[in-house]
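Q: Sequence first, then the predicted structure:
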Amino acid sequence: MDETKFQNKYRIEPARLEDYDYGANGAYFITICSKNKICYFGDIVRDNDRPIIQPTIIGQRAIDGWLSIPEFYPFVQLDAFQLMPNHLHGILFINKPDYNDWRPNAFGPQSNNIPSIIRGFKSGVTAYATIHQIPFCWQPRYHDRVIRNDNELSRIRQYIENNPAQWAQDYENKEGLYM
């Protein structure tokens, strides 16, 4: 890309590791947000003094869509998952026993990798919202992190599990409290 064009003002850096194969076996921490961080997915409420998500219709569809990922991608195993009012966190394991063809991340068509999995998930939720005339939109991108070891996996699992308890202090929580 010509770095001088637009004086490098409008260029968005890729969010992916440059030489990593996002279809390779491994663990991936995924965060996906709603557009403009609008709280489409539900409210955090107290249940037996424990904060949990009370999902909206589109929130429940996001949960159901996430849980159905292995139906479309049998090589994916789901791990920790948490829906929040305006985002979700999840851990995906890719497990392809015979995979040995390393393909570094590249621009272009994607299949059987994290970008294609997330695209399928997001488009399924969006299609449901469109069919049922539910106002909803995703943020265009998502965040991912390749989980590098068991210690990191444990910390991320704990972060995901504790996320609802942190909602009262989240700057995106306009009310500043639980419902």
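A: Sure, I can see it.
Q: C-alpha only now, for contacts and for neighbours.
A: OK.
Q: did I read that right, Ile58 in a helix?
A: Yes. Counting by DSSP: H, G, I helix; E, B strand; the rest coil, Ile58 is found in a helix.
Q: give me every residue that touches the closest residue in space to it that isn't next to it in sequence.
A: Nearest residue to Ile58 in three dimensions, chain neighbours excluded: Phe41, at 6.0 Å (Cα to Cα, 6 or more residues apart in numbering). By Cα atoms under 8 Å, 6 or more residues apart in numbering, the residues touching Phe41 are Pro55, Thr56, Ile57, Ile58, Gly59, Gln60, Ala62, Leu83, Met84, Pro85, Asn86, His87.
Q: out of those, which are buried?
A: Buried subset of the contacts of Phe41 (neighbour count, 16 or more other Cα atoms under 10 Å): Pro55, Ile57, Ile58, Gly59, Gln60, Ala62, Leu83, Met84, Pro85, Asn86, His87.
Q: Now do the strands in this structure.
A: Using DSSP state E, the strands of the chain run over residues 26-33, 42-47, 50-55, 76-83, 87-94, 143-147.
Q: want to compare, so here's the second one:
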Amino acid sequence: MTHIPSTSNRPRQPGYEYICAEAYYVAIDTHQHLPLFEDVQLRMIVERAWRALPDRFPAVRLDAWAVMPSHFRAVIWLNEPSTPMAFKPSIGTVVGSFKAFAAVQWAAWLRDVAPERPAEVWQHGFYEQFIRDAHQLTNVRRYIGTIPDSHINSV
């Protein structure tokens, strides 16, 4: 099994165009690495936000993903848009939208149910790794599928 580090704010590859039809491994940590996703309601909000991405960005296709107590891991595809005038999102735009949507939904739920709880969900930034070939894609999917204490999903 290939180990994929979970560091955040990794520098981008110089000269690489990140708006392309390719697969990415994405890792996102919770605020202060707390086990926030042990809360079933927050985990459901995160799962709904992730599943909604293709509705917001038609060029996005979801692959294997997992919600762990203190982080989220996924493979996401950025495909060419179906029409020439369609919006081509970058991986940063897609992940930022996902994080924002989940955080807003969580804050709204807390206001109604548990206003004393802190609303922070995510650590700043995220880690992404461009998946270069089918072998690496298989290894990343296997890695996501074997993470202990996770809720594994595949589309």
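A: It's in. Worth saying up front: this structure is predicted, and the values here are computed from it rather than measured.
Q: Ser68 of structure 1: which of the strands of structure 1 is closest?
A: strand 76-83 (9.5 Å; Cα to Cα).
Q: okay, and the closest one goes to which residues in structure 2?
A: Aligned by TM-score structural alignment, strand 76-83 of structure 1 corresponds to residues 60-67 of structure 2.
Q: Pull out the buried positions in the matching stretch.
A: Neighbour counts over stretch 60-67 of structure 2 (16+ other Cα under 10 Å) mark Val60, Arg61, Leu62, Asp63, Ala64, Trp65, Ala66, Val67 as buried.
Q: To what extent does it diverge from structure 1 after superposition?
A: Compared with structure 1 after fitting, stretch 60-67 of structure 2 has a mean deviation of 0.5 Å; criterion: mean Cα distance after the TM-score superposition for structure 1.
Q: Just checking the distance from that stretch to the centre of its chain.
A: 7 Å (Cα atoms, centre = their mean, to the nearest Å).
Q: Same question for stretch 12-27 of structure 2.
A: 14 Å.
Q: Likewise for stretch 126-140 of structure 2?
A: 14 Å.
Q: what range in structure 1 matches it?
A: So stretch 126-140 of structure 2 sits over residues 142-156 in structure 1, by TM-score structural alignment.
Q: same deal with stretch 16-24 of structure 2?
A: Residue span in structure 1 matched to stretch 16-24 of structure 2, by TM-score structural alignment: 20-28.
Q: Check which residues of the matching stretch are buried.
A: Buried, per 16+ other Cα under 10 Å, within stretch 20-28 of structure 1: Asp21, Tyr22, Gly23, Ala24, Asn25, Gly26, Ala27, Tyr28.
Q: so which of the residues you listed comes closest to Glu71 of structure 1?
A: Of all those, Glu71 of structure 1 sits closest to Gly23, with 16.9 Å by Cα to Cα.
Q: I'd say that closest one and Ile114 touch.
A: Yes. Applying Cα atoms under 8 Å, one finds Gly23 of structure 1 in contact with Ile114, separated by 6.3 Å.
Q: before we move on, the earlier item: alignment lookup: the residue nearest to Ile58 of structure 1 to structure 2.
A: Checking TM-score structural alignment: Phe41 of structure 1 goes with Phe37.
Q: about what we covered before: can you pick out the most distant pair from the contacts of Phe41 of structure 1?
A: Farthest pair in the contacts of Phe41 of structure 1 (Cα to Cα) is Ile57 and His87. Separation: 14.8 Å.
Q: Now do the helix of greatest length in structure 2: distance to the chain's middle.
A: The residue-count maximum for a helix in structure 2 (DSSP state H) belongs to helix 91-113. Put simply, helix 91-113 of structure 2 sits 12 Å off its chain's centre (Cα atoms, centre = their mean).
Q: for that helix, which positions count as buried?
A: Using 16+ other Cα under 10 Å as the test for burial, helix 91-113 of structure 2 gives 91, 94-95, 97-99, 101-103, 105-107, 109-110.
Q: Alright, I will stop here.
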